[in-house]
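A.B. asks: Sequence plus the predicted model coming up.
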Amino acid sequence: MNRLPIDEVLPELAQVLQATSNAVLVAAPGAGKTTRIPLALLGEHWLDSQRILMLEPRRIAARSAARFMAASIGEQAGGTVGYRVRMDTKVGPSTRIEVVTEGVLTRMLQHDPALEGVGLVIFDEFHERHLNSDLGLALCLQTQALFREDLRILVMSATIEAEPIAELLGGAPVTISEGRAYPVDTIYQAVRQEGRLEEAVVPALLEAIAKHEGDILVFLPGAGEIRRVQGRLASAGLPAGVDVTPLYGGMPAEAQDKAVSAAEQGRRKIVLATSIAESSVTVRGVRIVIDGGLSRVPKFSPRTGMARLETVPVSVASADQRRGRAGREAPGVCYRLWTEEQHRQLPPQSEPEIRAADMAPLALELAVWGIADPSELEWLDAPPAAAYGQATQLLAELGATEPGAPGTPTSHGRAMAELGMHPRLSHMVMKATELGLGGAACELAALLSDRDPLRTRSVDMRLRLAALQGNSKEEGDEAALRRMAEESRQWKQALGLPTGKSSRESAESCGLLLAFAYPDRIAQRRPDGRFLLSGGRGAAIAELQPLSGAAFLVAAELDDTGTDSRIRLAAPIALEELHAHCAQLIQEETEVRWDRGAEAVRARRRTRLGSLVLREGPLPDPDPALVMAALFHGLREQGLGLLPWTKPARQLQARALLMRKHNASWPDLSEEGLLDSLEAWLAPYVSGIRSRSELGKLNMTSIIENLLSWQERQQLESEVPTHLTVPSGSRIPVDYSDPDSPFLAVRLQELFGLTATPRIAGGKLPVTLHLLSPAHRPVQVTRDLASFWQDAYFEVKKDLKGRYPKHYWPDNPLEAAPTNRAKPRQH
């Protein structure tokens, strides 16, 4: 067996795990950590014949590593070394090393939290920081703390800052292997920003084929770019003997294995790959790497509650990983389709998936584990609170957790977790099975778990389901459809359902099935042709299609950019289906509110599904208490001016306010005070009243009077009278519109003989006198009548005597007889 760099540190690593429970290994790409370490540790006495579990982030890596280790000891996978990945397992009674994907470890922990029979758990390629690897490590640490002090945990990575993970593992020792890599020349080539990536990839490929020997590994962000590069290469005139093969996660296992194997003798190979080939997997024969510099990662938006794939620049660490693929077996070359200046601006590390992913699967696993608050576990990065909160809300809507108890799973929730699908899809499959539509739901789940297999602009999900069932003439990816058909067959088998394809008619139930999975994305058509989602967001179909006219549909895929999300995949649903099968989402509500425009209470009955109004009409007999509450809301919103205030009513209010100014024990009849206590004083008078016009029948003077006791009314009449009798004998009304300065408008001649200003409020407040001419025009305003008689009267007299010569203007007003006529009566 060839010696590898990792062999140099194997004794040190064995000693570390002999002395302590946890360890960290940092090994450069090509060191051989994945295939050497499990076999080297198999005979350690502390393992005590227990199994080793090694986590790989991808299925292709898990299968490849298991097969390689098995072959190195002269066996096939399933003997001493086996693997477990989704829908594919090769283990036997003698298996001591199990290479598993991250989700498989989670299921094993949920079934057996103590991991009985397992002595070591290895987390390989931990630098990729997948959500499930973070979860698996958090659960293993709790298992170690609560049940298994003897359980060993080893975290391995090629590019990771070792200190934080060592600290998380309780100060674990760090072992470093320098690895062995052949020199790789790096060539930077700028890509024109306005062009598509494939337009730069193909020229770089042709140049590399002409200038360098060996096979070529091309990194592209997704399957769409891979297909487009394939198409361009087919017409580019490649040299004879050059084969092109794709490599991405959704391919069948056989095709993936073929892509990573060495080229046939005398031929060259171009592998068009996503980031699946970045680590763990060695693509044999590669001497040239062409890196597009982009990666497609899931991003969850707490703003919308939706996740979508986003294309982002790679990190420096990822770029170095990709570059290293060219130097695994011999000197190589790496073409980077960006500039050195752009390289300096790349982030040093990729963002951990836990910071940006949909938290619903994690929240369900934690609920089944018995965790309500993620902070109960140890994390390298804790789940974001906003996204996690939305996830727990979704689980409650799906019936996966008990109402008001996010950490308590229902039996339905436990069954959902067992299916290993996204909670939305597992809920859909289980609900559909109850209706005899389980087969179609499994097919739909397979479609929704993968990329769109059809090349059509139509957003109609029914076309995809029909294609999977073999009932469509739409052009599509046949290999992808076969893969999805196999995945749905295995799900049907696991559920005990018939494994054949479901009926053509079942495609018409597509909208109902989607409603089970996406209750927050049931959409109602608006008058302008756009849609409103039940979750409250707006959405639209980008171009006119048959589904554009649907009254109701369910959006399975949305692009959440902009104000309105763009609907990418959807299916129609009938209103009758919503009432029949989504009754738990539908609520009857009444709305009794004040209509400001109509100045009246409006009562309506609505049938709602989230933000959607399914039916609406007037409510003929609303609850009187709600009517009164709406009326009071209107009064508070628009003010007491809605009430029929007369001048006497306002005067009474002002007089009471004046009394309160001088005696704090009096009732507060100010605007603010009356609004604050509306229910206490107005309720007895407004029973059955629903509009301003009906309020107009109220007697406000009587209502205000009733707010005062008999003693207060008597005191009011005594101290703040409505009228004052002046020397002429006239009863003149006092104007209290300004409680701080009540005034008496009286003709000057009626006050002859009055020496002092009249006072009210028990003599505390002088009345302001508006002295009038015989024509009732103001000639003087005063609060000091004595001073007026002494000084200002004589000037006023001159003016008035000239204008009103027939009237009586005495020289001494204090001794003159008052009169309400032109001249006093003669006795």
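C.D. replies: Yes, it's here. Numbers count the residues shown, from 1 in each chain.
A.B. asks: Could you use CA atoms for every contact and neighbour count after this?
C.D. replies: Noted.
A.B. asks: Give me the distance from the helix or strand hosting residue 13 to the chain's centre.
C.D. replies: Taking DSSP states H and E as the definition, one finds residue 13 inside helix 10-19. Mean-position distance between helix 10-19 and its chain equals 46 Å (Cα atoms, centre = their mean, to the nearest Å).
A.B. asks: How about stretch 434-454?
C.D. replies: That offset, for stretch 434-454, works out to 25 Å (Cα atoms, centre = their mean).
A.B. asks: buried set for that stretch?
C.D. replies: Of all the residues in stretch 434-454, those buried under the rule 16 or more other Cα atoms under 10 Å are 437-448, 452-454.
A.B. asks: what's the closest of the residues you listed to residue 192?
C.D. replies: Of all these, residue 192 sits closest to residue 452, with 28.4 Å by Cα to Cα.
A.B. asks: all strands in the stretch 351-500 of the chain, in order from the N-terminus.
C.D. replies: Along the stretch 351-500 of the chain, the stretches classed as strands by DSSP state E, counting those that start in this stretch are 401-402, 405-409.
A.B. asks: got those strands as a markdown table, with mean neighbour count and distance to residue 217 columns?
C.D. replies: A markdown table is the format used below for these (neighbours: other Cα atoms under 10 Å; distance: least, Cα to Cα, whole Å):
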| stretch | mean neighbour count | distance to residue 217 |
| --- | --- | --- |
| strand 401-402 | 21 | 46 |
| strand 405-409 | 21 | 45 |
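A.B. asks: Those strands into TSV, with extra columns for distance to residue 752?
C.D. replies: Shown next, in TSV, are the strands of the stretch 351-500 of the chain (distance: least, Cα to Cα, whole Å):
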stretch	distance to residue 752
strand 401-402	88
strand 405-409	85
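A.B. asks: A further structure is provided below for comparison with the first:
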Amino acid sequence: MPQPPALPELPIRDALPALLEAVARTGTAVLAAPPGTGKTTLAPLALAGLIPAAGDAASRVTRDMPQRRVLVAEPRRLATRAAAARMAAILGEQTGERVGYQIRGEARRSAATRVEVVTTGVLLNRLIADPELPGVDLVVLDECHERHLETDTACAFLAETRRFLRPELGLVAASATADIGLWTALLGAEGAPAPAVSSEPMRHPVQMHWAPPRERVNAPDGMRVDPKFLAHVARTVERALDTDDGDLLVFLPGAAEIRRVAERLSHLTTENLGVDIYQLHGSISGAEQDRALTASAHRRRIVLATDIAESSLTVPGVRIVVDAGLARRPLVDHARGLPGLTTAYASRAAADQRAGRAGREGPGAVWRCWSEAEHLRRSAQPAPDIACSDLTAFRLQTACWGTPVADLALPGPPPAGAIDAAEATLRSLGAIDDEGAATARGRGLARMGVHPRLARALVDGAARVGAEKAAEVAALLNLDRRAQGDDLLAQWRRLRTSRDRQWESEVKRLARALSSVRGADGSDTALPQGRTPAADTSASRSTGRRIAVGDDEAAATVIALAFPERVAKRQGGAAFTPIQGRANESNRPGPSASAGQWRTVAGTGAVAAEGSSLAGSPWLAIADADRSPGRAAAIIRAAVPIDGELACDLVGDSTADRVEWDPERRDVAARRVRSLGAIEVSAEPLRQADPALVAAALAEGLRREGLGLLRWSEESKRLRDRMAFCRRAIGEPWADVSDAALTAGTDWLEPWWSRARRRSDVERIPVGQALRNLLPWQAGIDDTAPEALSVPTGREARVDYSGETPVLAVKLQEMFGAVDTPRIAGVPVLLHLLSPAGRPLAVTADLRSFWEGPYQDVRKEMRGRYPKHPWPEDPYSVAPTARTKRHLR
């Protein structure tokens, strides 16, 4: 009889009896176990009945418990393979026997497999294909606290499976730092929460070192990390290597940063210090991952990893963690079609997870490349994926599942705007109908195992460029197998020559997936086309002949089909003129061409990095661009040149008559414009424009230019001032003739406005006559606000209505004998009393008070200056005059 395996002494063993009892009683449980306790490896084996649990109670539970087939879902492929390998090693077996795994494009399992570890993406595909999950007795969702979108989705789907299809299906949510209340409520039934089981943490002490940079470094900007900070991380690694014992695990945000730090540390491997450096991220091969996860008995190791090593994964031999404190997070600009990643500061919870790696096997040390004060200012938890990710794939999965998003038992609701954007994308792909239900095409795209955009590009691109090239480009985009530089075509050719095994495996997988959803004759019978391919490819599709398309066109086609809103045209150059044929290798612009800024179909500006070989390309199909918050333009990370005519064919151009106000020419511009979304491809003058469009353009010009667009005579200006005074003094029925009122509409300018076609026509409108059309019929403007008033000399003096109060400017001597101030519409006129030379002497709205007071001071000062003019002591006693004393005799 075979001996039971020798189990590692891990804290989870004490919690296994309670876990088994909870599952036996309710079918569900929430397992909260800190890092390093063994929850990822020992718990599934115990749930499957492959290892015994300690204690009498556990023995009874194990003895009475039926044998189960357990499916363990991990959020990352690397953790999936590693967890399966560790569990198989505990049983003394190879993976594929009683413990197997399946990740995208790779599987090791057999009829004897009892515990199968899969990625959450694989689990979702199985659920959508058959919601009952036949042959599976229990599902473990690992690392729920990380709130990966696929984990949240799988939890919601499994809850429905248990409720409506298979109540006997077991479900365990396992996490290092789970929100117990959230998950027990989600897994509970009939108002009763699921039972919670906790494990004690590892007790190994961990010493904390705070190592902030001594010099000022720039904060992360999009995908860019300051090289000075990476140099500081490398120096911190060397300090930790000299100070503490054991292997080092270094957390960095991405593969590019890992490569740069590895280059800085490369001297450690050449100076005979007994140190090896390994890289651990999703882009490396399985063999390289296995080497990074294998301890060495003779040499110290430095493992440079992304956050895939935060949880689910034990890197053996590690006693030292150096944490750069950065993480890559989703960033989506739904309006401009630029989903992607950005670099952010890791949360305190993520930093604690990383620190836990140092104390898994014994006492350890953690070196954090920031200060303790800064640590306290960081966010407590990272934002869940569902709150900040592109939800297109999620929305297609829910459409295939059939339950409205609002009715799913998700850990958190998705943003309404992100759902709307996802549905708009899926409708453009033909993946969902107007009701939001999955179409036959959508279900086919969902089976491809890639983002719906890439699935569409693969299926429709194969019809244009051939299945082989379409699969190669799609695999490049899906695996992100990108080296330095932004020329994706060069990277594709580099992959071909280097025979990258992971990429080649993905190409084969996508080719198989493509074959499974296409008809036997090569036509896409399972996936109706959302857009009919060009005529020159239809014969090849129907006959199965090989499609002769160059690499340039193939790459551009697949990328443009995947990301049509990212097709971009360079601004500032000559207008695009359609040409015969397609782009080929010989006419691709070289790096010597002038650089510039491109404008995408979605309306976003995009710029290439300095020295980019893409700089001279008139058109680009952009696969990846980084648009940081606050930046007007995105930085192109990966793109290929595309022929302009091909871009219009793939994305779908339109021609429309565009009549608008040109602010530079300050006139109407009427053109027939060929457009590709926000891109103006070409334009020609429009001779006969729609009068309604012209009127709207002129109205826009009036709003932009203001009343200065019209030609105002002095008479029309004075008339408007008089009308404005009447409005202020009387109100209705006098019209509002303010700038805002007169530019808000053009009815007052009829009938001349409707006949205008350009600015010169507007300038000929008789503005004064148009204003008189606004006068109330029952009141006369000349009676209410006369243009002039008679002064005591009998002269008619013009009234100035341009201010708040009417102003009458008159020589002081002309007002002798007058007692009362003139009034207009009941408003006292403001008198500007002038000297004989016409200079202001006094301003008053109360003539009597002026005569009886200030006049005497004016008289004393002026009689010596103007002795020829009368300055009587009593202004009431003399007749008004505009003459000198001599003329009065």
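C.D. replies: Structure received. Since the model is a prediction, treat every value here as computed from it, not as a measurement.
A.B. asks: Give me the residue at the spatial middle of the first structure.
C.D. replies: Nearest to the geometric centre of the first structure sits residue 302, at 2.6 Å (Cα atoms, centre = their mean).
A.B. asks: check contacts around the nearest residue to that residue once chain neighbours are set aside.
C.D. replies: In space, residue 302 of the first structure comes closest to residue 387 once its chain neighbours are excluded; the distance is 5.3 Å by Cα to Cα, 6 or more residues apart in numbering. Going by Cα atoms under 8 Å, 6 or more residues apart in numbering, residue 387 of the first structure touches 300, 301, 302, 305, 358, 359.
A.B. asks: which one of those residues is nearest residue 739 of the first structure?
C.D. replies: residue 302 (55.8 Å).
A.B. asks: wait, isn't the closest one in contact with residue 390?
C.D. replies: Yes. Assessed by Cα atoms under 8 Å, residue 302 of the first structure is found in contact with residue 390 at 7.2 Å.
A.B. asks: how many neighbours does residue 77 of the second structure have?
C.D. replies: Neighbour count of residue 77 of the second structure, defined by other Cα atoms under 10 Å: 21.
A.B. asks: before we move on, what about the one 5 residues further on?
C.D. replies: Counted with other Cα under 10 Å, the burial measure for residue 82 of the second structure works out to 22 neighbours.
A.B. asks: From residue 240 of the second structure, how far off is it?
C.D. replies: 27 Å (Cα to Cα, to the nearest Å).
A.B. asks: And for residue 249 of the second structure?
C.D. replies: 11 Å.
A.B. asks: Which one of these two is surrounded by more residues?
C.D. replies: residue 249 (31 against 20).
A.B. asks: neighbouring contacts of the host helix or strand of that one?
C.D. replies: Element membership of residue 249 of the second structure, judged by DSSP H and E, is strand 247-251. Strand 247-251 of the second structure has contacts (Cα under 8 Å, 6+ apart) with 237, 241, 300-307, 315, 317-326, 354.
A.B. asks: do that again at 7 Å, thanks
C.D. replies: Here strand 247-251 of the second structure makes contact (Cα atoms under 7 Å, 6 or more residues apart in numbering) with 300-307, 317-324.
A.B. asks: Farthest pair within those residues?
C.D. replies: It's 300 and 307 that sit farthest apart of those, by Cα to Cα, at 21.4 Å.
A.B. asks: Tell me how many other residues surround residue 9 of the second structure.
C.D. replies: For residue 9 of the second structure, using other Cα under 10 Å, the count is 10.
A.B. asks: Please apply the same query to residue 99 of the second structure.
C.D. replies: If we define neighbours as other Cα under 10 Å, then residue 99 of the second structure has 28 of them.
A.B. asks: from memory it sits against residue 114, does it?
C.D. replies: Yes. Under the criterion of Cα atoms under 7 Å, residue 99 of the second structure makes contact with residue 114 at 6.1 Å.
A.B. asks: Test my guess that residue 363 of the first structure contacts residue 392.
C.D. replies: Yes. Counting by Cα under 7 Å, residue 363 of the first structure does reach residue 392; the two are 6.3 Å apart.
A.B. asks: The spatially closest residue to residue 759 of the second structure that is not a sequence neighbour: neighbouring residues, count only.
C.D. replies: Distance criterion Cα to Cα, 6+ apart; nearest residue to residue 759 of the second structure, sequence neighbours excluded, is residue 667 at 5.4 Å. Number of residues near residue 667 of the second structure (other Cα under 10 Å) recorded here: 18.
A.B. asks: mind checking the SS state of the alignment partner in the first structure of residue 647 of the second structure?
C.D. replies: By TM-score structural alignment, residue 647 of the second structure lines up with residue 578 in the first structure. Secondary structure, DSSP: H, G, I helix; E, B strand; the rest coil: residue 578 of the first structure is helix.
A.B. asks: and the longest helix for the first structure?
C.D. replies: helix 478-495 (DSSP state H).
A.B. asks: Have a look at how far, on average, the next helix or strand after that helix is from the second structure.
C.D. replies: Downstream of helix 478-495 of the first structure, the next assigned helix or strand under DSSP H and E is helix 510-517. By mean Cα distance after the TM-score superposition for the first structure, the fitted helix 510-517 of the first structure averages 1.9 Å away from its aligned residues in the second structure.
A.B. asks: residues in the second structure matched by helix 510-517 of the first structure, start to end?
C.D. replies: Using TM-score structural alignment, helix 510-517 of the first structure pairs with 555-562 in the second structure.
A.B. asks: can you give me how far that stretch is from the chain middle?
C.D. replies: 21 Å.
A.B. asks: Stretch 654-672 of the second structure now?
C.D. replies: With Cα atoms, centre = their mean, you get 31 Å for stretch 654-672 of the second structure.
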